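**Q** heads up, no residue letters with this:
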């Protein structure tokens, strides 16, 4: 427990520095997805990621359509015991967007790192973003898992560093639509 508290404190310190600094510093964050999403989106919600959807009711606009700067809330599942939150950094097309988030892929065998402009593909039957696939660094493409989503929370003031200068739109579309 002390190790987790220390890791969280270090991650928050890095995030506070990042909020005042450059995009590179924002991407140097290491820790949980919740503090990262809160600072990167400006949406002031606390607690486990899966609780954000209900907490946003009456405080922030919510919906099923993405907007740049919105937080996407992944539902709690067996694979995502605390859910997951990420910030929409780019909209590529109707069923493909890019996220900036933390604590998803591994780097050097560890989770917790921030990633910018990661592909997210809507795979729901109703084209409503209720089921998604996420780009996964470990495989260099969309992971094999399909994740349920509660929706998008709108209304914060997103960080300027959400998206890179040259996001790979073509790569995102290839990841989403070309079978591996």
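**A** Yep, that arrived. The shown structure was predicted, so the numbers you read here are calculated from the model rather than taken from an experiment. Numbers count the residues shown, from 1 in each chain.
**Q** could you use CA atoms for every contact and neighbour count after this?
**A** Will do.
**Q** which SS state does residue 80 fall under?
**A** coil (DSSP: H, G, I helix; E, B strand; the rest coil).
**Q** that one: neighbouring residues, count only.
**A** Around residue 80 there are 13 other residues, counting by other C-alpha atoms under 10 Å.
**Q** against residue 175, how distant is it?
**A** Distance, residue 80 to residue 175, by C-alpha to C-alpha, to the nearest Å: 22 Å.
**Q** from the chain's centroid, how far away is stretch 120-135?
**A** 14 Å (C-alpha atoms, centre = their mean, to the nearest Å).
**Q** actually, stretch 113-125.
**A** With C-alpha atoms, centre = their mean, you get 7 Å for stretch 113-125.
**Q** kindly report the same for stretch 54-64.
**A** 17 Å.
**Q** just stretch 148-155 next, same as before
**A** 11 Å.
**Q** what of stretch 67-77?
**A** On C-alpha atoms, centre = their mean, the centre of stretch 67-77 falls 7 Å from that of its chain.
**Q** for that stretch, measure first residue to last.
**A** OK, stretch 67-77 end separation, C-alpha to C-alpha: 25 Å.
**Q** quick one: contacts of it?
**A** For stretch 67-77, contacts defined as C-alpha atoms under 8 Å, 6 or more residues apart in numbering pick out 37, 41, 43, 49-50, 52-53, 66, 82-91, 147-158, 162.
**Q** and the longest helix along the chain, what other elements does it pack with?
**A** Looking across the chain with DSSP state H, the single longest helix is helix 2-20. Using 3 or more C-alpha pairs under 8 Å, 6 or more residues apart in numbering; DSSP states H and E, the elements in contact with helix 2-20 are helix 23-27, helix 33-41.
**Q** also this one, for the comparison:
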């Protein structure tokens, strides 16, 4: 029940706390979300800076680990076009190797929030060091 209430509260406040530029294709009244701004607000974890720095910053102040938990932040290291990394909030645990995340500014959903996106651990050691993120168009 508290998870639903928290989600409802976040949904109700999304329009009030959006930061960032609005691209010319967006409607003026739609917020443009960056992943770090959204993850900070949605998770309550007060870390600032590029997404790739969150893991290092978290080790000094938060509990970290190699097994995602609901409400935790999944940190992606920089790679390819994702030069600043990415962060996503774990919204549900489906199995020990499959979770759902809620995140912003991913793939073709620039500036938008995507809810309950499937992420699969494909690492040989089952340590979440390599993942595949569901992206609807492909």
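**A** That came in fine, so what should we check first? Every value quoted in this text rests on a predicted model; they were computed, and no experiment measured them.
**Q** please identify the most buried of the helices and strands packed on helix 2-20 of structure 1.
**A** helix 33-41 (a mean of 25; mean count of other C-alpha atoms under 10 Å).
**Q** so that helix matches what in structure 2?
**A** Using TM-score structural alignment, helix 33-41 of structure 1 corresponds to residues 35-43 of structure 2.
**Q** please apply the same query to stretch 95-104 of structure 1.
**A** Against structure 2, stretch 95-104 of structure 1 falls on residues 97-106 (TM-score structural alignment).
**Q** buried ones among the contacts of stretch 67-77 of structure 1?
**A** 37, 41, 43, 49-50, 52-53, 66, 82-91, 147-156, 158, 162 (16 or more other C-alpha atoms under 10 Å).
**Q** okay, and which of those map to strands?
**A** Members of these lying in strands (criterion: DSSP state E): 84-91, 147-154.
**Q** quick check, nearest of these to residue 104 of structure 1?
**A** residue 84 (8.7 Å; C-alpha to C-alpha).
**Q** okay but the closest one is in contact with residue 49, surely?
**A** Yes: taking C-alpha atoms under 8 Å as the definition, residue 84 of structure 1 is a contact partner of residue 49 at 5.0 Å.
**Q** which residues do these two both contact?
**A** By C-alpha under 8 Å, 6+ apart, the residues touching both residue 84 of structure 1 and residue 49 are 33, 34, 73, 74.
**Q** got the buried residues for the longest helix of structure 1?
**A** 7, 8, 11, 12, 14, 15, 16, 18, 19.
**Q** cool, and stretch 115-134 of structure 1?
**A** Neighbour-count burial for stretch 115-134 of structure 1 flags 115-124, 128-134 (criterion: 16+ other C-alpha under 10 Å).
**Q** any idea what residue 13 of structure 1 aligns with in structure 2?
**A** Checking with TM-score structural alignment, residue 13 of structure 1 has no match.
**Q** hang on, I meant residue 62 of structure 1
**A** Per TM-score structural alignment, residue 62 of structure 1 is aligned with residue 64.
**Q** which SS state does that match fall under?
**A** coil.
**Q** now the spatially most central residue of structure 2. Nearest residue, chain neighbours left out?
**A** What sits nearest the mean C-alpha location of structure 2, by C-alpha atoms, centre = their mean, is residue 88, with 1.4 Å. With sequence-adjacent residues excluded and distances taken as C-alpha to C-alpha, 6 or more residues apart in numbering, residue 88 of structure 2 is closest to residue 103, at 4.7 Å.
**Q** contacts only, for residue 51 of structure 2.
**A** 35, 36, 75, 76, 77, 84, 85, 86, 87.
**Q** what residues are up against the closest residue to residue 101 of structure 2 other than its chain neighbours?
**A** Leaving out its chain neighbours, the residue that sits closest to residue 101 of structure 2 by C-alpha to C-alpha, 6+ apart is residue 90, at 4.3 Å. Residues in contact with residue 90 of structure 2 (C-alpha under 8 Å, 6+ apart) are 68, 69, 70, 71, 72, 73, 74, 99, 100, 101, 102.
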